[in-house]
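Participant: Okay, here's the prediction I keep looking at, along with the sequence it came from:
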Amino acid sequence: MRYENDRPIYLQVIEDISRRLIQGELALGEKLPSVREMAVQYQINPNTASRVYKEMESRGLCYTKRGMGTFITEDSGMIKTSQSEMAENCLDTFLQGMQAIGIDLDEMIQLLRERYAKEEL
């Protein structure tokens, strides 16, 4: 994984795990790697990996069973919430970029339709 310099690494790892969950690569209730395993997998400091799990747990995306490890939430509603949040972030970035170059709503919609049509091929 390539990290962006302008955003904290732990947030980028959370986004990657959330994306994998939304896309079905990770299943509800699935056991996540240990903190050390995650640190190796993502090439991050173990303290950063620990922060990832703490933040995910505070968001309701995972839970810890003492002595057993950390698991993906079994609440499908939390996955839907995460998907909605990620979509909102994508839209915010898109809208800010388009507004910065002077594209109005009608032009945005037309550009989206054209691009979407190309992607469906």
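Facilitator: Right, received. Where do you want to start?
Participant: Please count neighbours and contacts with C-alpha atoms only from this point.
Facilitator: OK.
Participant: where does Tyr15 land in three-state SS?
Facilitator: Quick fix: residue 15 reads Glu, not Tyr. helix (DSSP: H, G, I helix; E, B strand; the rest coil).
Participant: Need the distance between the two termini of stretch 31-45.
Facilitator: Length of stretch 31-45, first residue to last, CA to CA, to the nearest Å: 20 Å.
Participant: quick one: the helix or strand where Asn89 lies to chain centroid distance?
Facilitator: Using DSSP states H and E, Asn89 sits within helix 76-100. Its chain's C-alpha centre lies 10 Å from the corresponding centre of helix 76-100 when counted by CA atoms, centre = their mean, to the nearest Å.
Participant: hold the first one in mind and look at this next one:
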Amino acid sequence: MELELNSKEPIYLQIIAHIKKKIVSGELKGGERVLSVREYANEIKVNPNTIQKVYYELENEGLIYTQRGIGKFVTENEDKINSLRQELFNETIDKFIEDSIALGFTKDKILAVINERYKGD
């Protein structure tokens, strides 16, 4: 994971976003143990207090849970994960639309380009 140290977004929020993407992509699976605070802090070279804050926020959102004496784990709640996936998708689309409008594109042009470039069925 690459942190943007000069970003206006705090490091802990960058880490939260990174973990959320790993959860919705399935890279971190439901029920999978996440690294301990110390392990993760060492891996990405940040203060353990930063990771503690990240895990606290993710636990408050119901994305991870603690099993006392064992560790922290990714939620197995598929509704929670699907809701997060939709939330991240909406944020991506909103940013795309905002950026496209700022570049002077109309709704019709945006949709035409999406239809032209879409590689799916």
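Facilitator: Sure, I can see it. None of these values were measured; they are calculated from a predicted model.
Participant: how far off helix 76-100 does the helix or strand just after the helix holding Asn89 of the first structure point, in degrees?
Facilitator: Sequence order places helix 105-119 as the next helix or strand after helix 76-100 of the first structure, per DSSP H and E. Calculated by axes from the mean of the first three to the mean of the last three CA atoms, to 10 degrees, helix 105-119 of the first structure forms an angle of 120 degrees with helix 76-100.
Participant: Show me which residues of stretch 72-79 of the second structure are buried.
Facilitator: By neighbour count on 16 or more other CA atoms under 10 Å, the buried set for stretch 72-79 of the second structure is 72-76.
Participant: try stretch 14-28 of the first structure
Facilitator: Buried residues in stretch 14-28 of the first structure (16+ other CA under 10 Å): 14-15, 17-19, 21-22, 26-28.
Participant: In helices only, show me these.
Facilitator: 14-15, 17-19, 21-22 (DSSP state H).
Participant: Closest one of those residues to Met98 of the first structure?
Facilitator: Nearest to Met98 of the first structure, judged by CA to CA, of those is Glu15 at 23.3 Å.
Participant: The closest one maps to what in the second structure?
Facilitator: Correspondence of Glu15 of the first structure to the second structure, assessed by TM-score structural alignment: Ala17.
Participant: now swap in Leu28 of the first structure and tell me
Facilitator: By TM-score structural alignment, Leu28 of the first structure lines up with Gly30.
Participant: ditto for Lys65 of the first structure
Facilitator: Taking TM-score structural alignment, the alignment pairs Lys65 of the first structure with Gln67 from the second structure.
Participant: just to revisit the earlier point, superposed on the second structure, what's the mean shift for the helix holding Asn89 of the first structure?
Facilitator: If you overlay the two and look at helix 76-100 of the first structure, the average distance to its match in the second structure is 0.9 Å (mean CA distance after the TM-score superposition for the first structure).
Participant: which residues in the second structure does that helix align to?
Facilitator: The aligned range for helix 76-100 of the first structure is 78-102, by TM-score structural alignment.
Participant: Show me the contact partners of that stretch.
Facilitator: For stretch 78-102 of the second structure, contacts defined as CA atoms under 8 Å, 6 or more residues apart in numbering pick out 20, 23-24, 62-63, 75, 110.
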